[in-house]
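Chemist: need coordinates for the below:
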Amino acid sequence: MTTHFTEDHEWIKVDGEEGVIGITVHAAEQLGDVVFVELPEVGKTVEKGDELAVVESVKAASDIFAPVSGEVIAVNSALEAEPAKVNEAPEGEGWFVKLKVKDASELADLMDEAGYKAHIA
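Modeler: The predicted model follows:
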């Protein structure tokens, strides 16, 4: 399983055709306490860069963008009842969406972990 990062602080962990998407620890720290998460419908098709979800914190509302194109095959509905999971484990239990990746070549445009760490430094 490989993890890729966007300049907008989303991550995608890819295993075969399936990608799990969330926000980075850095993004969660910048947001502050998350109070609400709006997730897409399962079956929704998104293109790379489309709005995928919305997260609201005590500081601001932020869009979460699709790092790659694909079809939503699962959402983390636990976040609706417990949005604080995004703060507690942003790169673990606080994931947002699982996508069936349409075009794996789009991953080449994303950063690896070293590149992302340099980006936020």
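
Chemist: can we go C-alpha only for contacts and neighbour counts from here?
Modeler: OK.

Chemist: wait, doesn't N87 sit right on A28?
Modeler: Yes. Using CA atoms under 8 Å, N87 makes contact with A28 at a distance of 5.5 Å.

Chemist: mind telling me what element the closest residue to V37 other than its chain neighbours is part of?
Modeler: Once flanking residues are discounted, V37 sits nearest to V55: 4.5 Å by CA to CA, 6 or more residues apart in numbering. Using DSSP states H and E, V55 sits in strand 51-57.

Chemist: tell me the buried residues in that strand?
Modeler: 52-57 (16 or more other CA atoms under 10 Å).

Chemist: possible to save those residues as CSV with distance to T3?
Modeler: Output for the buried residues of strand 51-57, formatted as CSV (distance: CA to CA, whole Å):
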residue, distance to T3
L52, 18
A53, 19
V54, 21
V55, 21
E56, 24
S57, 25
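
Chemist: next up, for comparison:
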Amino acid sequence: MMKIRDVGHAIWDRPLGRIVLLLVGGLVIAVTVMLYPPLRDVVQWFLPLGLIIWGGSRVYLYGRNDLLSLISGCLLILGGITRAVFQLIPLNELAGTVANLIPVVAIFSEMFAHHYREQE
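Modeler: Below you'll find the model as predicted:
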């Protein structure tokens, strides 16, 4: 008898399964936000707060031993802060682009750091 965890790992290990799970999860979130509008603020603030928490965990877990992880964690924190400022204050096009570009660069740097942590 398979456990739910085993089924989840079997689906998640396949690329098509990941795509389907991400699409279904996004659809569930979109429908929930449309049916219950007060959740819109929670979903809107999840990205900046998630980036800050993720960056803080990277700095806390790997920051002392790995310079690349420290840099990516700090970029994640900075990206969360700039994204939050972008949501709070109306910015011009250049400032808005930078506010959205920093989290993208931070995520790619964390992927790069994760790759090198796995290689060691």
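
Chemist: TM between them?
Modeler: Superposed pair, TM-score by TM-score structural alignment, normalised by the length of structure 2: 0.25. Supporting alignment: 60 aligned residues with a CA RMSD of 5.4 Å.

Chemist: before we move on, back to that, what is the nearest of the buried residues of strand 51-57 of structure 1 to I73 of structure 1?
Modeler: L52 (12.5 Å; CA to CA).

Chemist: so that closest one sits against I64, correct?
Modeler: Yes. Contact criterion CA under 8 Å: L52 of structure 1 and I64 qualify, at 5.5 Å.

Chemist: please enumerate the shared neighbours of those two.
Modeler: Counting by CA atoms under 8 Å, 6 or more residues apart in numbering, L52 of structure 1 and I64 have no shared contacts at all.

Chemist: verify the stated contact: E110 of structure 2 with S69.
Modeler: Yes. Between E110 of structure 2 and S69 there is a contact at 6.8 Å, judged by CA under 8 Å.

Chemist: show me which of the two is the more surrounded one.
Modeler: S69 (26 against 23; other CA atoms under 10 Å).

Chemist: secondary structure element for the more buried one?
Modeler: With DSSP H and E as criterion, S69 of structure 2 is part of helix 67-88.

Chemist: what does that helix rub up against?
Modeler: In contact with helix 67-88 of structure 2 (CA under 8 Å, 6+ apart) are residues 45, 47-59, 62-64, 96, 99-100, 102-107, 109-110, 113-114.

Chemist: list the buried residues of that helix.
Modeler: 68-84, 86.

Chemist: before we move on, what about stretch 18-33 of structure 2?
Modeler: Buried, per 16+ other CA under 10 Å, within stretch 18-33 of structure 2: V33.

Chemist: need the residues that contact that stretch.
Modeler: Counting by CA under 8 Å, 6+ apart, 11-12, 39-40, 43 sit against stretch 18-33 of structure 2.

Chemist: quick one: buried ones out of the residues you listed?
Modeler: By 16+ other CA under 10 Å, the contacts of stretch 18-33 of structure 2 give 11-12, 40 as buried.

Chemist: how near is T32 of structure 2 to L39 of structure 2?
Modeler: Distance, T32 of structure 2 to L39 of structure 2, using CA to CA, to the nearest Å: 8 Å.

Chemist: hmm, the residue nearest to V37 of structure 1 is touching V34, no?
Modeler: Yes. Counting by CA under 8 Å, V34 is a contact partner of V55 of structure 1 at 7.0 Å.
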